[in-house]
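> this is a predicted model, with the sequence first.
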Amino acid sequence: MRLAVATDAWSPQINGVVRSLQETAAALPQFGIAAHFVTAEGLPSLPLPTYPDIRLAIMAGSAVARRLDAIAPHAVHIATEGPIGHAVRRWCLTRRLPFTTSYHTRYPDYVRARAPIPEAWTYAWLRHFHGAAQRTMVPTETMRRELERWGFANLTLWARGVDTQLFRPRPGQRLDWPRPIMLSVGRLAVEKNLEAFLGLDVAGTKLVVGDGPQRAELERHFPDAVFLGARTGEALAEIYAGADVFVFTSRTDTYGNVMQEALASGVPVAAFPVPGPIDVVADPTIACLDEDLAKAIATALTLDRARCRAVAEERSWTAAARQFAEALVPFDMASCRAA
């Protein structure tokens, strides 16, 4: 089965959306599905305000339609609500083809952090976008309940997996900074709430991996922290394995793939008790969730690293891809047009 996946988020971007799509696509052939991505690559685009590394396609409708016609998909999934997502949504609706969507980003929180726009307005826009889909995939039960309260319908779960071969304990792996090493991995942006971690008065090394629009500001304000920039692959996995605790500060993420990467590396998690962490690391044997982040870090440092690894080993991308595949709505293009 040929699957067309529409996404405004794609490489070289490094984020949870891109990672989830790449890993799921790699596992889908096990279920007889070949994913073909429709992205902004090769199209005229403009940088997203405050996120210059994210480019949004402009005047993309005709080009996207040609790409979809060439793919001749048996199913369509729209992963993002940007210009590419809108163009593919329009293509499906015009041809009376069913499609699925997924909810990755809590845009109301992101928008509220930057502009005085009521979250009800943003939710209304998102509800309209996803309302035309046969199903909308969400990463957690908490997110499903939250969206249902805002009037979303036809919600189904699509959890996330973790690469336990890449992210694994590495005995003897040492990082050359004072311990304990408290690690944060992710995009450096205001909605990630990194000040809550970097402003703590705690002993050890605050190690930050990632890049983003807030990096220069954070480096100025927190000169004692170590900023390594973006890392991927083995270089990232080695950093995870050498850390003593993983600190997750976001209050707006729908999931938080990085927490699972930490667990797979045998590293316990400290986070706030908010959606995302309460779904991914609620087990008190692998994480501490507390509004007092310093307390959460201190407690997490006492947890069993082997237990963290054992939990992560139960969360494969194959299982996540199976959920995704079962939620798709296949169609026969000819019969849909004739309906």
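Arrived safely, thanks for sending.
> from here on, just use CA atoms for contacts and neighbour counts.
Fine.
> can you tell me how far the closest residue to Leu188 other than its chain neighbours sits from His221?
Spatial nearest neighbour of Leu188, excluding adjacent residues (CA to CA, 6 or more residues apart in numbering): Gly212 at 4.4 Å. The gap separating Gly212 from His221 is 15 Å, by CA to CA, to the nearest Å.
> show me which of those two is the more surrounded one.
Neighbour totals were compared for Gly212 and His221, and Gly212 leads with 18 against 12 (other CA atoms under 10 Å).
> quick one: residues contacting the more buried one.
Tyr51, Arg187, Leu188, Ala189 (CA atoms under 8 Å, 6 or more residues apart in numbering).
> and if we set it to 6 Å?
Residues in contact with Gly212 (CA atoms under 6 Å, 6 or more residues apart in numbering) are Arg187, Leu188, Ala189.
> check Arg135 too.
Here Arg135 is in contact with Thr100, Asn154, Leu155 (criterion: CA under 6 Å, 6+ apart).
> show me what counts as buried in whatever helix or strand Ser20 lives in.
For Ser20, the host element (DSSP states H and E) is helix 16-27. Buried residues in helix 16-27, counting neighbours by 16 or more other CA atoms under 10 Å, are found at Gly16, Val17, Val18, Arg19, Ser20, Leu21, Glu23, Thr24, Ala25, Ala26, Ala27.
> again with stretch 161-170
Gly161, Val162, Asp163, Thr164, Phe167, Arg168, Pro169.
> next up, a structure to set beside the first:
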Amino acid sequence: MRVAIVTESFFPQVNGVTNTVRHTVDRLLQTGHEPVVIAPGPGAASYRNAPVVRVRSMALPRYTSFPIGLPDPVVERTLAQFRPDVVHLASPIALGAVGMRAALKLDLPTVAVYQTDIGGFVRQYGLRAEPAVARWVGRIHRRAGRTLAPSTASLMQLGRMGVPNLHRWGRGVSLDLFGPECRSDELRSHWTRGRDEVVVGYVGRLAAEKQVRRLAALADLPGVRLVVVGDGPERAALGRLLPRARFTGMLSGVDLARAYASLDVFVHTGEAETFCQTVQEAQASGVPVVAPAAGGPIDLVDHGRTGLLYAPGSDADLRQHVAHLVHDPENRRHLGEQGRTAVASRTWPAVVDQLIHEHYAAVRRPGLAAAAA
């Protein structure tokens, strides 16, 4: 099968969209399919054995590290030449809209994957554009052959936009990378400077939409050491707000797995997550999770069994849940073990195989690529 993936983000940018596309391409190649990636540039012209076609882009205002794809004839030209069996639109907003128009013009089947709550994003940046963004996103997805959303909350959100043919498609987690065995006493000692402290950490982008400033509610908890893993436009401001926290910068691979497993409690603060991959990665690492009862975490955390959910917007509730775990190591152990068990079957190969055999198959018209050859 030929699959053209039109994505709003790809390497060298590292985020949830890039990560999902990367794992999708990995599995497509592994199972004998032929993918091509169309992404905003600049960047490498290939990933493994898959070509990456770069299009014109511009920096997003107030978020200059994130390039936005611009209308570019290379998108339609690439689809016309490649003639895919399916066009996979990864988090379509800007470049995805261009890909959708080209696919419809060429009569190519489409699967649109909803992954970013742009409305929540603009709200956190104080922009008065949420209704217009919702109309734009809804229009793109209403034109897709099938829309995949990662959580119950996202399905409901898209349903309110009038998007038809909705299906839930989650995310995998790299169980071969993340695990309790990665825990490092040496790293913990570095963070705590040898003190007997409970390490409470956040992992993710340091940006307004992630609401990392909520960690200030935990900063003065006795016996707690805050650790912040990641980077982004709010790094300097968070450093001033949380002067006693340890900031590691962005980590990946083995270093990231070691950081996760060396936490005693993982806290997520953002309330506009369509899925929340970091929750799964913390659970895979055997670390108890505290997250808001909003968006993706509602599906990932069974309150009291695989983690704890706090009332959205309530710093007091967040503080109470974390304080409870700080003083209850047995419950930390129990929640960590149950969280690990909950994600044991969510491997990336299994998740991408579902995408190929269930969702691609549902929109694909047999013989399309062969007829064009």
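Yes, it's here. All values reported here derive from a predicted model rather than from experimental measurement.
> superposing both, give me the TM-score.
Remark: TM-score between the superposed chains equals 0.92 [TM-score structural alignment, normalised by the length of structure 1]; 336 aligned residues with a CA RMSD of 2.1 Å.
> post-alignment, the helix holding Ser20 of structure 1 versus structure 2, mean distance?
Compared with structure 2 after fitting, helix 16-27 of structure 1 deviates on average by 1.7 Å (mean CA distance after the TM-score superposition for structure 1).
> mind checking how far that helix is from the chain centre?
9 Å (CA atoms, centre = their mean, to the nearest Å).
> to what extent does the very next helix or strand once past it diverge from structure 2 after superposition?
Using DSSP H and E, the helix or strand that follows helix 16-27 of structure 1 towards the C-terminus is strand 34-38. Following the fit onto structure 2, the mean deviation recorded for strand 34-38 of structure 1 is 1.9 Å by mean CA distance after the TM-score superposition for structure 1.
> any idea what Gln338 of structure 2 aligns with in structure 1?
By TM-score structural alignment, Gln338 of structure 2 lines up with Arg307 in structure 1.
> host element of its match?
Per DSSP H and E: helix 305-312 holds Arg307 of structure 1.
> returning to what we had before: reformat the buried residues of helix 16-27 of structure 1 as a markdown table; add distance to Arg95 of structure 1.
Output for these, formatted as a markdown table (distance: CA to CA, whole Å):
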| residue | distance to Arg95 of structure 1 |
| --- | --- |
| Gly16 | 31 |
| Val17 | 27 |
| Val18 | 28 |
| Arg19 | 30 |
| Ser20 | 28 |
| Leu21 | 25 |
| Glu23 | 30 |
| Thr24 | 27 |
| Ala25 | 25 |
| Ala26 | 29 |
| Ala27 | 29 |
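> and which of the residues you listed is nearest Ser335 of structure 1?
Ala25 (26.7 Å; CA to CA).
> residues near the corresponding residue of structure 1 for Val6 of structure 2, how many?
Aligned counterpart of Val6 of structure 2 in structure 1: Ala6 (TM-score structural alignment). By other CA under 10 Å, 29 other residues sit near Ala6 of structure 1.
> what does Ala296 of structure 1 align to in structure 2?
Using TM-score structural alignment, Ala296 of structure 1 pairs with His321 in structure 2.
> tell me the spacing between its match and Arg332 of structure 2.
11 Å.
> would you map the helices across the stretch 1-150 of structure 2?
16-30, 73-82, 95-105, 118-124, 130-142 (DSSP state H, counting those that start in this stretch).
> quick one, which of the ones you listed is nearest to Asp315 of structure 2?
helix 118-124 (16.8 Å).
> residue range for that closest one in structure 1?
The aligned range for helix 118-124 of structure 2 is 107-113, by TM-score structural alignment.
> gap between the matching stretch and the chain center?
16 Å.
> run through who's touching it.
Glu119, Thr122.
> ok, back up a step: can you tell me which of the contacts of Gly212 of structure 1 is nearest Asp283 of structure 1?
Arg187 (25.3 Å).
> need the three-state assignment for the closest one.
Taken by DSSP: H, G, I helix; E, B strand; the rest coil, the conformation at Arg187 of structure 1 corresponds to coil.
> measure it to Thr24 of structure 1 for me?
Taking CA to CA, one finds Arg187 of structure 1 at 21 Å from Thr24 of structure 1.
> for Pro277 of structure 1, same thing?
21 Å.
> Arg96 of structure 1 now?
26 Å.
> also Gln173 of structure 1?
29 Å.
> ok, back up a step: hang on, the match of Val6 of structure 2 packs against Glu41?
No: between Ala6 of structure 1 and Glu41 no contact is recorded; they are 11.6 Å apart, counting by CA atoms under 6 Å.
> show me the strands in the stretch 101-250 of structure 1, by range?
For the stretch 101-250 of structure 1, the strands defined by DSSP state E, counting those that start in this stretch occupy 135-138, 155-157, 181-185, 205-209, 226-229, 245-248.
> for these, which one ends up most surrounded?
Highest mean neighbour count among those (mean count of other CA atoms under 10 Å): strand 245-248, with a mean of 28.
> what lines up with Leu183 of structure 1 in structure 2?
Using TM-score structural alignment, Leu183 of structure 1 lines up with Gly201 in structure 2.
> what sits against its match?
Residues near Gly201 of structure 2 by CA under 6 Å, 6+ apart: Leu226, Val227, Val228, Phe266, Val267.
> and the gap between the counterpart of the last one in structure 1 and Ala40 of structure 1?
Structural alignment (TM-score structural alignment) places Val267 of structure 2 against Val247 in structure 1. Distance check for Val247 of structure 1 against Ala40 of structure 1: by CA to CA, it reads 33 Å.
> again with Pro47 of structure 1
11 Å.
> and what of Trp158 of structure 1?
Counting by CA to CA - Trp158 of structure 1 and Ala40 of structure 1 are separated by 24 Å.
> what range does stretch 136-156 of structure 2 cover in structure 1?
Using TM-score structural alignment, the partner range for stretch 136-156 of structure 2 is residues 125-145.
> equivalent analysis for stretch 94-108 of structure 2, please.
Using TM-score structural alignment, stretch 94-108 of structure 2 pairs with 83-97 in structure 1.
> report the buried residues of the matching stretch.
Buried residues in stretch 83-97 of structure 1 (16+ other CA under 10 Å): Pro83, Ile84, Gly85, His86, Ala87, Val88, Arg89, Trp91, Cys92, Leu97.
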